[in-house]
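Q: Here you go, sequence then predicted model.
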Amino acid sequence: MGRDLLLPLRDIAFARAPRPEDPRLALGFGLSGACCLVVPLLVGLLTGHPAGGATVGLGAWLVAARAIVNPAGVRTPYLFGVVVSVGVGTSLGVLVSGSSWMMIGAASALAGLGGLVRPIGVTPALTLLLTAANPLPLDPLPHTGLQLLGGLLPAVLLTLPWPWRRTRPAITTLNEVAAALAALAEAVPGADKGSMPGPTAGAAGRDAGTDGRQDAHPAASPAAERNESRNEGRSEGRDEWDARRRAAADALAAVGTARARRLRGERSRAADDVALALRRVFHEIVALRGLCDTLRRRAPRAVEEAGIGDLTASLADALRAYLADCPPLREPVVDFGARVDRLRERTTGGEREKVVLVLLRQVAHSVGRIQAALDGSAAQARRLCAPRLDIGGLDAAALGFGGLAAPPPLAFDDPRVRHALRVVLGTAFASVVIVLFKPAFPHWLVIAVLVTIQPTYGETRARVWARVGGSTVGGLVSAAVLNLTPGHWALVALIGVSAALAFGLAPTHQAYWATFMTMCVLLLLDFQVPQTARIAESRVVLTLAGGAIAIACTRLLWPRGETRRLADRVGRMLGSHAAAARALAQLARGRMAAERAEDRIRRAGVDAEMVTGALGYIAREPGGTAPEAVGGALDAAQRVRDDLLTMVSLLRDEPIGAGPVADVLDAVAGQLQAASQAVQAGEPYEPGEGVSRGLADDAMWVGAQAERRLAELESAPEAAGSRRALLRTAAADQALRSLDADAVRLCAAAGGAFAAVR
């Protein structure tokens, strides 16, 4: 029985253990990073200069450690800049090695500069401390030269076009996107798809009444019970839809990440075109979901009569066949436009039936755009199946550095300046402590502060636990190894293994890096100058003290933690959603391309992800409990973005032009912007009436279009006339009403969360 109780705990432990997202990348980067250290050590041993080999290896480690953030995307010029930082730190370390107070000033200044200018980082200060606090194994000039030589090794070796830097083939990642979109298309009808037997769209319209209201006598009837069952099914369907939409969005994001990791000359123009087509398909499927939701609410029998389930199944089959085989197969999609035409012929001409047909016609238009996107990129998909030289990236490379913007002016309230000051003061305090109390191997205290302190308290605390735990485990293992006094050849093997594990697992979790990096550095220093187990013990103790100093700095010195910044982040999220709504207003007026409007919506999604990340950090803030309404605001923001994507689908082919659509979108943007200002100012949010007035005007506009169309039918039944304008205007009215409802929920949740918090 005891064993049975332990098995679930074991499964939970292994399930939660961080694992490499890309095993090939972890293996390749780990072995390459280990080679940067092991090769100099072997050369030093074989030539009879082990100290020189260790000096080269230390320089290699200092540079290679800066590549762990993005090992597949790091570039040679960036690492050359790190080599220069190593040279500066080594030279200053040699100059100040005889004066403790000069070391304090130099280390603090370099640490502050690294906190202010991100590309500089901690490398110069870290190199200065390692140089000034440890006895040099060589004369200063040879030591500096060999350390620079060691830095050049990873700058070249890690940036070569290794297979592990190319990530997975583009055809594989794009095929996964197509599969995720196929699953998303299957979820469009919802949990109650196909469950609604009934007559035609006209019957559905008659059941609902000509004024658009549902039957007023549902109580105590079997239909009411079925409605309750459908409501439960719709809730389950919404959860399934959200999960599949996130999976499709993640797959599209993975394609973008893989593209960014490739060298500019290796980027495939065909892959970019296919990815763009699949992104458009994603937006159209989101729009389809919104239209089908409206049909299920207002005319559920029309969903069954029109065969929405068959339509989405054919869409899923077309997407699965898009990149499944080479050459790609063209799986035809159901001709939904013909179905709508047949339904139109069977209707009796009531106003409600026309509204239902308007929605069904918009579904047909969206399906047509999906088919056009797949057909339009089929040639590029075939090129991916038969790859050849693609030099499209050279045009972008010719642009050079044009468009680089000047950085904004610095001010004391700038988070970068505050973070830099915290780093300076934390480093100076740690340096004063080691000068006054003179602990053994004192530089580890300052190094612990440097590598642990982060811009916010939540981030620093998360880094501290990984750093302290990893350093403790790595220090204890290193102490055991040093007690055995291994020879140089054994040290080379141990350094190689620990370096491979450190570099390979570093992108997975900070604790892995702290553990194996501690072992690697301690053994590397022992290779330079023989050490005892005391260095490992000091490393553990001083890392604990350095972590405490880092936490104190971020907690006490101008604390701008995630709890205080959450309102600013939510306000920024509201502002970006307002900008997206304004972009759609410009699209409705014909003054902006659909691609730019979609880009604004994607930016709004990024700001929402920043709020989600902040909620995770707040859990580690002291007393940092986020308002519960923020979660509701995030859900409402997602709905707003879905509504905006639906509007893009409506406006993509041609702007609506006349009518109040653009004015309603501007009013929604103003409402979101007002909520953003209220949240950032900590004031109560007061909703305006601009959107309601605009929606009323839009309803009258739809009525006017319908009256115009009816007049045309009386005079010339066969003429197209204003039919298309009626269809698009009525569909836009439904989408705008959904957008307004979700925007109201977003503003209310965000405004209520922060009205009394600040």
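A: Yes, it's here.

Q: From here on, just use CA atoms for contacts and neighbour counts.
A: OK.

Q: ranges for the strands of the stretch 301-450 of the chain?
A: For the stretch 301-450 of the chain, no strands are identified by DSSP state E, counting those that start in this stretch.

Q: Do a quick rundown of the helices in it.
A: Using DSSP state H, counting those that start in this stretch, the helices of the stretch 301-450 of the chain run over 308-322, 336-346, 351-376, 378-385, 393-397, 415-437, 443-452.

Q: Go ahead and confirm A750 touches A678.
A: No - between A750 and A678 there is no contact under C-alpha atoms under 8 Å: 9.2 Å.

Q: next up, a second structure to put side by side with the first:
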Amino acid sequence: MTPARFRASDLIGWSAAPPDYEAGLRAATATIVPLLLGELTGRPQLIWVALGGWLATFADPGGPYPLRASALLGFALAGGASALAGGLWGAHPWLSIAALFLWAAGCALLRVYGDAAGSIGSLALIAFAISLGSPAPLEICALRGLFFGAGTLWAAAMALALWPLHPYRPVRAAVSACHLAVAAHMRELAASPPSWAQSEKAMRNRSAIRRSLETARGILASVRSARRGETRRGELLVALYEAAELAMGDMAALSEALQWREQMPPWLSRALREATEAFEWSARVVAEEQSAPLAPPDPPSEDGELGALAQRLVSHARLAVEAAAALQGGSPGPQGAFALDTRAARRSLRDALSFRSLELQHALRVATTCAAAALVGMLSHRPRWYWIVVTAVIVLQPHSGATLRRAMQRTFGTVAGAMLGALLAPVTHTPGRAALVLFALAIVAVALRKQSHAIYAALVTPLFVLMAESTSGDWHLTWTRVSSTLLGGGLALVGAYAFWPARERELLPGQIAALLRKVRAYLSSALAGAPSEQARREAGLLLANADAAFERFLDEPHRDDEVEALMGLKAAARRLIGAIASLSAAPGELHHAGEQLSDALESLAAASEARQAPPPLPPLPRTPQTERLVRPVEVIHSALSRFLQ
């Protein structure tokens, strides 16, 4: 990835994700319908309903319905309160800058409670800034807050009841195809003589598996990049992908070991058939086909090289069954690398208020930049000065490189949008025509938002100029919006490079090494019979910072395989911390295995620090007691190898 490619591609920032026209149609309905009703009934205050519906489209984190419902309800309350408070503070121009600083810091700190909460905070801050630029008496501000909340609830009703979407369906299909390809190869391997493992047909099979894995990796990374509130379902799909990825490596190792054998051992054929059934069953479940529950296969008891390899393969088949059963809703989830117990990595406000915390650094960055943007707008007596603040909020990212890219895209898109607005002005002289044009713009803007922020900005520029004016065909504010974008983007760049600037690609290997060493220290204390609460808390803080670092990395130029590898590494590290927390009951019997795992973690940390692919793992003991520790370490090794390759 060269610097020239970075600059050229970032101007548009096109992604390979497919357009989501259903989401665009839903967003347009949530926004333009109340806007049109306001025009037809002479109630301009309904523009706040439209604004609430529009912003609620981006507050929806996706994923399970309880998560989406709680997020949208939380945004209705936060956004309504922001619209109310902003209008009241706007009556006091200089005090309003201090209020904006505090409100911005509080909204930005919501990131400590997760990415969905962070998005809600950013959108609520936008609502506060817009209302701050339109001061009004208490009764009008209260009505404004109610209208904004009503618009959010209107969008939530469509998202959850009237018009639900299923963004993970392509991921399910791709992961299911991986499992079917793995199962087909294992079935042939079980029914063939050992020499078949090195045949041309076997190699074609492995090539097909690799292609299906690459396809699934790209789709999973693309969907994950766009939906940052996902927890359970996203991690289970990562677990299912990793199960196929690890099984691919197991079969390659088995093929090497079998080439010196004259006959396939009967016990190995049986183990391969059981693993095949497991992957076929998980493929059906992931594809949402009805399937009776399946018990995970038992690992073979044979010793030797083949025995160890077969145990690994069956272990990963068990992971596939456990993850698929949890996805189906019939079990609590995998009990190893992807067990869904996040107690050891829970974020806390106390950790976020530490100056080592990336959340606090970003909160101060956002608050200072927003206050500066408001001050510039007020001193220059600009109309719609809050557009400067809104631009700064949208452009300013937790990482300086991402902010530069977003500023370029926003500026390019807004200038292009101004030209588009000039072309559309002659056909928007009536409310009906304006509504049709804006409805189409909203559909395409949201549908292409994942592909390119620049194109999205080009389409929403004429949309919001008309929404701001609430009149048709009046485009005199278009150039005000362009200049406001330039000012807001410039201030965001100043804020990004003045406060803790860094490129995440350069920092991630060191952060991964620090995380692994802290997990190693926690493991050592647990094996000594006295698990350190301080080590656990520090490991949790480093993991929380790694989550934030991953989000910043998504906004830099990256490959899809890097995204998937980091997703797997983070999930496995989280599971490992949870597994260590359960060792305090009987650590003595795990002492020898724990020493080997501790050495493996140090080796992985050293490789990450040196930015080199880690050496192969030594044979690790696999017993029911060690399985919860061995699985995550294997996944970390596999993911780190792919990330650093």
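A: That came through, no problem. All values derive from a computational prediction rather than experimental measurement.

Q: What would you report as the TM-score here?
A: Once superposed, chain against chain, the TM-score is 0.65 (TM-score structural alignment, normalised by the length of structure 2); 563 aligned residues with a C-alpha RMSD of 6.3 Å.

Q: what's the closest of the helices of the stretch 301-450 of structure 1 to A704 of structure 1?
A: Ranking the helices of the stretch 301-450 of structure 1 by proximity to A704 of structure 1 (C-alpha to C-alpha) places helix 351-376 first, at 12.6 Å.

Q: Next, the angle helix 378-385 makes with the closest one.
A: Interaxial angle, helix 351-376 of structure 1 versus helix 378-385 (axes from the mean of the first three to the mean of the last three C-alpha atoms, to 10 degrees): 40 degrees.

Q: Highest mean neighbour count out of the helices of the stretch 301-450 of structure 1?
A: Among those, ranked by average contacts under mean count of other C-alpha atoms under 10 Å, first place goes to helix 443-452 (a mean of 26).

Q: Among A750 and A678 of structure 1, which residue is more densely surrounded?
A: Neighbour count, other C-alpha atoms under 10 Å: between A750 of structure 1 and A678, A750 has more, with 29 against 22.

Q: separation between that one and A614 of structure 1?
A: Distance, A750 of structure 1 to A614 of structure 1, using C-alpha to C-alpha, to the nearest Å: 15 Å.

Q: Check L726 of structure 1 too.
A: The value you get for L726 of structure 1 to A614 of structure 1, if C-alpha to C-alpha is used, is 45 Å.

Q: Also Q677 of structure 1?
A: Remark: distance between Q677 of structure 1 and A614 of structure 1 (C-alpha to C-alpha) = 20 Å.

Q: measure I453 of structure 1 to A111 of structure 1 for me?
A: 11 Å.

Q: ok, now V188 of structure 1?
A: V188 of structure 1 is 53 Å from A111 of structure 1, by C-alpha to C-alpha.

Q: Also Q677 of structure 1?
A: Distance from Q677 of structure 1 to A111 of structure 1, by C-alpha to C-alpha: 36 Å.

Q: out of these two, which sits in the busier spot?
A: With neighbours defined as other C-alpha under 10 Å, Q677 of structure 1 and A111 compare such that A111 has more, 29 against 19.

Q: In structure 2, what residue corresponds to that one?
A: Pairing criterion TM-score structural alignment: the partner of A111 of structure 1 within structure 2 is identified as A104.

Q: again, but for G28 of structure 1
A: Alignment note (TM-score structural alignment): G28 of structure 1 maps to E22 of structure 2.

Q: okay, now its match: neighbour count?
A: Residues within reach of E22 of structure 2, counting by other C-alpha under 10 Å, total 16.

Q: now for the one helix or strand D561 of structure 2 maps to, which elements pack on it?
A: According to DSSP states H and E, D561 of structure 2 maps onto helix 560-581. Helices and strands touching helix 560-581 of structure 2, by 3 or more C-alpha pairs under 8 Å, 6 or more residues apart in numbering; DSSP states H and E, are helix 200-226, helix 232-258, helix 504-527, helix 533-554, helix 627-644.

Q: Pick out the residue nearest the middle of structure 2.
A: By C-alpha atoms, centre = their mean, the mean C-alpha position of structure 2 lies nearest to R228, the distance being 3.1 Å.

Q: wait, isn't it in contact with A117?
A: No - assessed by C-alpha under 8 Å, R228 of structure 2 is found out of contact with A117, at 10.1 Å.

Q: returning to what we had before: now for I453 and A111 of structure 1: what residues contact both?
A: Each of V423 lies in contact with both I453 of structure 1 and A111 under the rule C-alpha atoms under 8 Å, 6 or more residues apart in numbering.

Q: got the contact list for T461 of structure 2?
A: Per C-alpha under 8 Å, 6+ apart, neighbours of T461 of structure 2: T414, G417, A418, G421, T478, R481.

Q: Many thanks, have a good one.
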